[in-house]
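**Student:** Sequence isn't available, so here's the structure alone:
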């Protein structure tokens, strides 16, 4: 005796408040879509649909890109490196300005032109001298 068994599709219905809560968790950055899907047993496309529907920031037709923690760490490291390089450039510029001012002061006090003069033609070299 065989019974006629049909596959029953389970369909869940979620309240709008629950959907908004999931979207707010995503927007706050506490969880990624993948983490929310695993945590609540909801498929990724469903969560993306909710994001497009209830999000204040994301609109339909725009692609949502999630940054991995390693990407975030790389970005922070690069920003730190940029700040460090900008600081070094500032210090070098101060040193250049100081040295140029010192050259100007030395030139005024000693009445000697220390700066390189680019208008002078290069020398032809020295002539050979005869030995005695």
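**Tutor:** Nice, I can see it. As the structure is a computational prediction, the values presented were derived from the model and not from experiment. Numbers count the residues shown, from 1 in each chain.

**Student:** Please make it C-alpha for all contacts and neighbour counts, starting now.
**Tutor:** OK.

**Student:** And the strands in this structure, which stretches?
**Tutor:** For the chain, no strands are identified by DSSP state E.

**Student:** list the contacts for the spatially most central residue of the chain?
**Tutor:** For the chain, residue 75 is the residue whose C-alpha lies nearest the centre (Cα atoms, centre = their mean; 4.4 Å). For residue 75, the set of contacting residues under the criterion of Cα atoms under 8 Å, 6 or more residues apart in numbering is empty.

**Student:** Check it against this one:
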């Protein structure tokens, strides 16, 4: 059975090869449209990634532009949309919870006014006097 190593080119054979400009342009277009990656072309045609990047610089449509185009894959785009939906859902839930908190606070406030009872626990910094005597009780009958 033949192995891949048998078909692998030697360094001398690779150095003698020349790819046509039309071939290079075709591969650059494939990279720019996202059909393939630089690493895939490098492995498939036994070319260094440096050479493929040279092809991109020479034949690429973005070579003269100062801005670089960032191409997102479909999975990145889908993931970003899902995260945005999740954030929107969480913001909606937080809004509903805040409305409930505001409603409960208002109901407690109204109940305190109507019934004259202190419903909310109010924490004071000094302890209450349990014995019923005051600290400044100097009245000794």
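**Tutor:** Right, received. Where do you want to start? The structure displayed is predicted, hence computed values, not measured ones.

**Student:** what's the distance between the residue nearest to the centre of the first structure and residue 82 of the first structure?
**Tutor:** Distance, residue 75 of the first structure to residue 82 of the first structure, by Cα to Cα, to the nearest Å: 10 Å.

**Student:** same question, residue 11 of the first structure
**Tutor:** Look at residue 11 of the first structure and residue 82 of the first structure: by Cα to Cα, they are 51 Å apart.

**Student:** Of these two, which one has the most company?
**Tutor:** residue 82 (12 against 6; other Cα atoms under 10 Å).

**Student:** counterpart of residue 35 of the first structure in the second structure?
**Tutor:** Residue pairing (TM-score structural alignment): residue 35 of the first structure is matched to residue 40 of the second structure.

**Student:** residues near its match, how many?
**Tutor:** Other residues near residue 40 of the second structure number 13, with proximity taken as other Cα under 10 Å.

**Student:** How about residue 59 of the first structure?
**Tutor:** 13.

**Student:** tell me which element the nearest residue to residue 46 of the second structure once chain neighbours are set aside is part of?
**Tutor:** Of all residues not flanking residue 46 of the second structure in the chain, residue 14 sits nearest, at 7.7 Å (Cα to Cα, 6 or more residues apart in numbering). Under the criterion of DSSP states H and E, residue 14 of the second structure resides in helix 11-16.

**Student:** Not counting that helix itself, show me its contacts.
**Tutor:** Contacts of helix 11-16 of the second structure from elsewhere in the structure, counted by Cα under 8 Å, 6+ apart, are residue 46.
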